[in-house]
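J.: output the structure for:
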Amino acid sequence: MTEEQLLKQPADAYMNQAQQAFFEALLRNQRSELQVQIEAEIQVLREQEPNSDPMDIGSAEEQRQWQLRLLEREKKLLNKIDQALERLARAEYGWCRETGEPIGLKRLLFRPTASLSVEAKERQELKERHLREA
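T.: The predicted structure follows:
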């Protein structure tokens, strides 16, 4: 099934078997690509040669810290993908964990790991912003 075919399906077909299979394949593909990327970045970190020039050392350390932050973000995304696959296995994928309402195909295509509807996510972000400002 293509994205176009997915979006043309009637509303009452939401999260039917074909749609679940589409998102499972999408998530598994993203997971595989992300694992390859993470492994390549770890290999680059392992192969970095130590420098004796203080300027090079500082620059290399800054680059290393940036790569480590990127790896951390990618590992978090990997966890989110695993959680989405678990929701698929429990037939909970595509439904807002806060309201139980459909998340929506367009949102899931944009962010396949979404567990909240747009409205619930906006409420969550507003609450977080309010707590930071308090």
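
J.: make it CA atoms for all contacts and neighbour counts henceforth
T.: Noted.

J.: in the chain, which residue is most central in space?
T.: Closest residue to the average C-alpha location of the chain: residue 77 at 4.1 Å, with Cα atoms, centre = their mean.

J.: mind giving me the packing neighbours of whichever strand or helix holds that one?
T.: Per DSSP states H and E, residue 77 falls inside helix 54-89. In terms of contacts (3 or more Cα pairs under 8 Å, 6 or more residues apart in numbering; DSSP states H and E), helix 54-89 is packed against helix 17-47.

J.: show me what counts as buried in the helix it packs on.
T.: By neighbour count on 16 or more other Cα atoms under 10 Å, the buried set for helix 17-47 is 19, 20, 22, 23, 24, 27, 31, 34, 38, 41.

J.: with stretch 61-76 instead?
T.: 67, 71, 74.

J.: let's see this one next to it:
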Amino acid sequence: MTSEPNFDEIPAYIPKKKEDFMSTGQLEHFIHKLNVWRAQLVFEAETTINHIQEDSAPVSDDNDRATIEEEFALELRTRDRERKLINKIDKTLHLIGTGDYGYCKTCGIEIALNRLEARPTADQCIDCKTVEERKEI
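T.: Modelled structure (predicted):
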């Protein structure tokens, strides 16, 4: 098994005075942040595959087998959510490539940098996201 790559936390981007929104520096920061996040998710998926393959030897005790199967099911559900997140990261990287990253898909205003730091895949400003979530209730 390969050793875990270094996925240290990437420090938040600190904009320079009078810096344009989604400047080259900001875009490079978010591209790096998204690529590191994606690599970490892919690494964890590969680790899960290896873990399941190595630990799937037959177990004679029904309780032990049930416990192992439940652990595997939980890991697979987690990896499925992460697979969807990888797709969202890929879409976000595409948005960066088209020049649409950082702008709300609903109203078109700039998404706050602190929101993008917290959730780099955010595609709505906080106001539009709040309205959308209220409609779901």
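
J.: can you add distance to residue 49 of structure 1 and give the buried residues of helix 17-47 of structure 1 back as CSV?
T.: Output for those, formatted as CSV (distance: Cα to Cα, whole Å):
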residue, distance to residue 49 of structure 1
19, 47
20, 46
22, 43
23, 41
24, 40
27, 35
31, 30
34, 25
38, 19
41, 15
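
J.: just give me the closest of these to residue 86 of structure 1.
T.: Using Cα to Cα, residue 24 is the member of the buried residues of helix 17-47 of structure 1 that sits closest to residue 86 of structure 1, with 10.0 Å.

J.: what does that closest one correspond to in structure 2?
T.: Aligned by TM-score structural alignment, residue 24 of structure 1 pairs with residue 31 of structure 2.

J.: so what corresponds to residue 40 of structure 2 in structure 1?
T.: Checking TM-score structural alignment: residue 40 of structure 2 goes with residue 33.

J.: what does residue 50 of structure 2 give?
T.: So residue 50 of structure 2 corresponds to residue 43, using TM-score structural alignment.

J.: which of the buried residues of stretch 61-76 of structure 1 lies closest to residue 5 of structure 1?
T.: Closest to residue 5 of structure 1 out of the buried residues of stretch 61-76 of structure 1 is residue 74 (29.8 Å), distances taken as Cα to Cα.

J.: residue 27 of structure 1 versus the match of residue 40 of structure 2, what's the distance?
T.: Distance check for residue 33 of structure 1 against residue 27 of structure 1: by Cα to Cα, to the nearest Å, it reads 10 Å.

J.: give the equivalent position in structure 2 for residue 106 of structure 1.
T.: Using TM-score structural alignment, residue 106 of structure 1 lines up with residue 114 in structure 2.

J.: quick check: the strand or helix carrying its match compared with structure 1, mean distance?
T.: Residue 114 of structure 2 belongs to helix 113-118 when assigned by DSSP H and E. Following the fit onto structure 1, the mean deviation recorded for helix 113-118 of structure 2 is 0.4 Å by mean Cα distance after the TM-score superposition for structure 1.
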